[in-house]
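Peer 1: quick one, fold the following:
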Amino acid sequence: MRLIERVWFYRDNARYWLVPLLLPLTLIFALLTRFRRWCYRIGLKKTQQLSEPVIVVGNIGVGGNGKTPVTLSLIELAKQCGYRPGVISRGYGGKAPHYPYLLTSESTAVESGDESYLIYQRAQVPVCVGSDRIAAGNKLIELGCNLIIADDGLQHYRLARQCELIVVDAKRMLGNGLLLPAGPLREGKARLQKADLVIFNGVETLATEQLNLLNSVDGRYLLERTITMRLAATKVVNLASKQVMSVSEFTKRFSSVNAIAGIGDPARFFTTLTTIGLDCQHSRGFVDHHHFQASDFADYDDNIPLLMTEKDAVKCQGFAKDNYWYLTVDADFEPSAQEKLTSLLVKLNIGK
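Peer 2: Prediction:
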């Protein structure tokens, strides 16, 4: 893990000197972001309304918090409610030939970005990427989508939205609670007040730490708009052969694996592998959105399964070996949480 992330999220002596050094930059960042929000509030900058409802799935901090699994679940719920959903995203890390870029069967993760490509493959709905979310959303509406789901983009205030879902990592929470770069936050915790739903990823029920955060922001009112979820491992897929195994079948066949992860919190993936009964002989974390190359795996034994996340797998298909596998995970919501999500979707349709 990078030094700055240890300072943000974990106990590290460097915080005593690094955080004070970064606080002046944090002050500048805070002033700039507040001025930007103020410009939208008084009308100096204009928000733009799409002709179809928009749901934003985002977070107030940096790093992976579980937004993509939430987006995938939201897509399925939207279909059940009769919507024709489409997804817009910035396509972080991608290098598309043009923007807005509509994914097709010929697209690659290099062009669209790993998360956008994963959503397109898994959900089989229209996905359009580009920094101009308005243009991307309009392109999907032209295709017949009547619900636009923005994967990330909580701070993209130019795009008007009817609903906001904010995902919080229940393990790392808000780190040291400071704005960038002294802390991991792009917006302060008070931003949670404006969310239609706050989703804590990684717990079945709210613990003291989460309750204290909610109480420090908005007390009982925010608690009514909070749900929890866990990421459930569902199956294991071979990159080369496309063979699919259940998790139980895989763990019976292979007790030991090597593992890599290029996500916001690699340790969470490695913990998941241990939880399902696998012994990780060698695990290595990469920075989020790392562009994998075959040379990254030169030191791994080809006779032992190499297990990775689905997000990493979309970037390794071109050089996959027979021992490369990826684990798929889905957002696991309690029935009451699914009811809250469904209720939000139904209200969007009523409001049209």
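
Peer 1: alpha carbons only for contacts and neighbour counts from here, please
Peer 2: Fine.

Peer 1: not counting sequence-adjacent ones, nearest residue to the residue located most distally from the centre of the chain?
Peer 2: Outermost residue of the chain with respect to the C-alpha centroid, by CA atoms, centre = their mean, is residue 303; its distance is 32.2 Å. Sequence neighbours aside, residue 323 is the residue nearest to residue 303 in space, at 7.0 Å (criterion: CA to CA, 6 or more residues apart in numbering).

Peer 1: that neighbour contacts residue 300, correct?
Peer 2: No - applying CA atoms under 8 Å as the test, residue 323 and residue 300 come out as separate, 10.2 Å apart.

Peer 1: which of those two has more residues huddled nearby?
Peer 2: Neighbour tally, residue 323 and residue 300, criterion other CA atoms under 10 Å: the higher count belongs to residue 323, 17 against 13.

Peer 1: quick one, helices of this protein?
Peer 2: Counting by DSSP state H, the segments of the chain that form helices are 3-9, 15-42, 67-80, 109-112, 114-123, 133-142, 208-217, 219-223, 247-253, 266-275, 310-313, 335-350.

Peer 1: and those helices as JSON lines, adding mean neighbour count?
Peer 2: Conversion of the helices of the chain to JSON lines gives the following (neighbours: other CA atoms under 10 Å):
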{"stretch": "helix 3-9", "mean neighbour count": "17"}
{"stretch": "helix 15-42", "mean neighbour count": "14"}
{"stretch": "helix 67-80", "mean neighbour count": "19"}
{"stretch": "helix 109-112", "mean neighbour count": "22"}
{"stretch": "helix 114-123", "mean neighbour count": "21"}
{"stretch": "helix 133-142", "mean neighbour count": "20"}
{"stretch": "helix 208-217", "mean neighbour count": "14"}
{"stretch": "helix 219-223", "mean neighbour count": "14"}
{"stretch": "helix 247-253", "mean neighbour count": "14"}
{"stretch": "helix 266-275", "mean neighbour count": "17"}
{"stretch": "helix 310-313", "mean neighbour count": "24"}
{"stretch": "helix 335-350", "mean neighbour count": "15"}
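
Peer 1: this one as well, want them side by side:
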Amino acid sequence: MNRKLYQAVGRPLAPLYSFMMRVREQFYRNGVLATTTLPVPVISVGNLMLGGTGKTPLVQHLARLLQRHGFQPAIISRGYGGATKERVNIVSDGRQVRLEASYVGDEPRLLAETLPGVLVLTGVVRKLPAAQAVEMGANVLLLDDGFQHLAVRRDLDLVLFNADELAGNSRVFPGGDLREPVRALYRAHAFVLTGVEEANIARAVRFKNMLQEKFPGKQVFFSGSRAIGLVRQDVNGQRMQVLPKELGGRRCFAFCGIARPEGFQKTLKQLAIEPVAFKALADHHVYKERAVQHLLQAAASARADCLLCTEKDLVKLRGLAVNCTLKLPLYGVIMQAAPESSLDKLVLNYAAGKKQWLPQT
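Peer 2: Predicted coordinates for the structure are as follows:
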């Protein structure tokens, strides 16, 4: 069932889901459901939309920013797509990466691999890994995909919108793309429009103006996104950063399992990489040996001589590369968020406890 048909079928149920989310929010607001306050600043990076809004690159950027300014950040994630049922999972203790993507999810593993010195912990009940991170020495927490996780009080709530998708059809799931009704945005402290570029800047400005009109007092920031290079991963999982020119003249079979595959295709065009074939898989796709063999068969049919994917896909292919005798070179694209410097300043102020405004209710 395609997306539009699914939403048309689900539209009659959307008011019920919307009502349930409003009731849940009120339960937290009125103390019926408990909210945990942690002894260090908590910065949430989340969204209102289903699907990808560029949270992972922004969390990477903020973790590095905090590190550079002397903080010891920890990233707390639910660990979506991981097999673990443990209440607390230490993906990285800041010195070494401990757990595989199949166990804790692709995004936490990617964050752990790319952020040396940063604690990365997962758990469905996020107050537990958050408390553990504080015990391990973290003095500021980044709550990854945390906007709907109201059980942990946050000092700064950033809500992201992708500049191409914005608010979608503005309807609540399952009749639309929203996780909650639009009024939930009153909880946010600030908004970040990600993936802003020349082609969508005019639309992004209009959306920014609308947000500022509807939610006065809340700042709106722009963030670009750029590919900064490639990484080659061998069959043993060892990675080496390489220049895009290494793919010059090669026949690449590109694939990805992310929410917005069209975004990856756009990135490849910006890198002047024209794959001989492209395969879009489901978001958080679980790579098993049979699936990898199918990819290899598709690559062979296209007469490709290398494979190309996102970094998020790359971390899930490490163990399978050996078992599936992955003979073709495997590359991943390294993405980096480039937000306005004023967003960096805001985050550093909150991390230091210098709040610039109180949440509006």
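
Peer 1: shared neighbours of residue 323 and residue 300 of the first structure, anything?
Peer 2: Where contact means CA atoms under 8 Å, 6 or more residues apart in numbering, the residues bridging residue 323 of the first structure and residue 300 through contact with each are residue 306.

Peer 1: who touches the residue nearest to residue 303 of the first structure in this structure?
Peer 2: By CA under 8 Å, 6+ apart, residue 323 of the first structure lies in contact with 238, 302-306.

Peer 1: looking at the second structure, name the residue matched to it.
Peer 2: Matched by TM-score structural alignment, residue 323 of the first structure corresponds to residue 329 in the second structure.

Peer 1: so how far is residue 66 of the second structure from the closest residue to residue 274 of the second structure other than its chain neighbours?
Peer 2: The spatial neighbour of residue 274 of the second structure that comes closest, neighbours along the chain excluded (CA to CA, 6+ apart), is residue 268 at 6.9 Å. From residue 268 of the second structure over to residue 66 of the second structure the distance is 30 Å, taken as CA to CA, to the nearest Å.

Peer 1: wait, doesn't residue 250 of the first structure sit right on residue 237?
Peer 2: No - using CA under 8 Å, residue 250 of the first structure and residue 237 do not qualify as a contacting pair, with a distance of 9.6 Å.

Peer 1: what's the burial count for residue 262 of the first structure?
Peer 2: Other residues within reach of residue 262 of the first structure by the criterion other CA under 10 Å amount to 21.

Peer 1: that one maps to what in the second structure?
Peer 2: Using TM-score structural alignment, the partner of residue 262 of the first structure in the second structure is residue 257.

Peer 1: give the contact list for that match.
Peer 2: By CA under 8 Å, 6+ apart, the residues touching residue 257 of the second structure are 280-285, 313.

Peer 1: what separates the residue nearest in space to the middle of the first structure from residue 331 of the first structure, distance-wise?
Peer 2: With distances taken as CA atoms, centre = their mean, residue 67 lies nearest the centre of the first structure, 2.9 Å away. Taking CA to CA as the criterion, residue 67 of the first structure is separated from residue 331 of the first structure by 10 Å.

Peer 1: what residue in the second structure is paired with residue 33 of the first structure?
Peer 2: For residue 33 of the first structure, the equivalent position in the second structure is taken to be residue 21, counting by TM-score structural alignment.

Peer 1: gap between its match and residue 268 of the second structure?
Peer 2: Here the criterion is CA to CA. By it, residue 21 of the second structure lies 38 Å from residue 268 of the second structure.

Peer 1: please apply the same query to residue 192 of the second structure.
Peer 2: Distance of residue 192 of the second structure to residue 268 of the second structure, given as CA to CA: 24 Å.

Peer 1: what of residue 182 of the second structure?
Peer 2: With distances taken as CA to CA, residue 182 of the second structure is found 33 Å from residue 268 of the second structure.

Peer 1: cool, and residue 348 of the second structure?
Peer 2: 33 Å.
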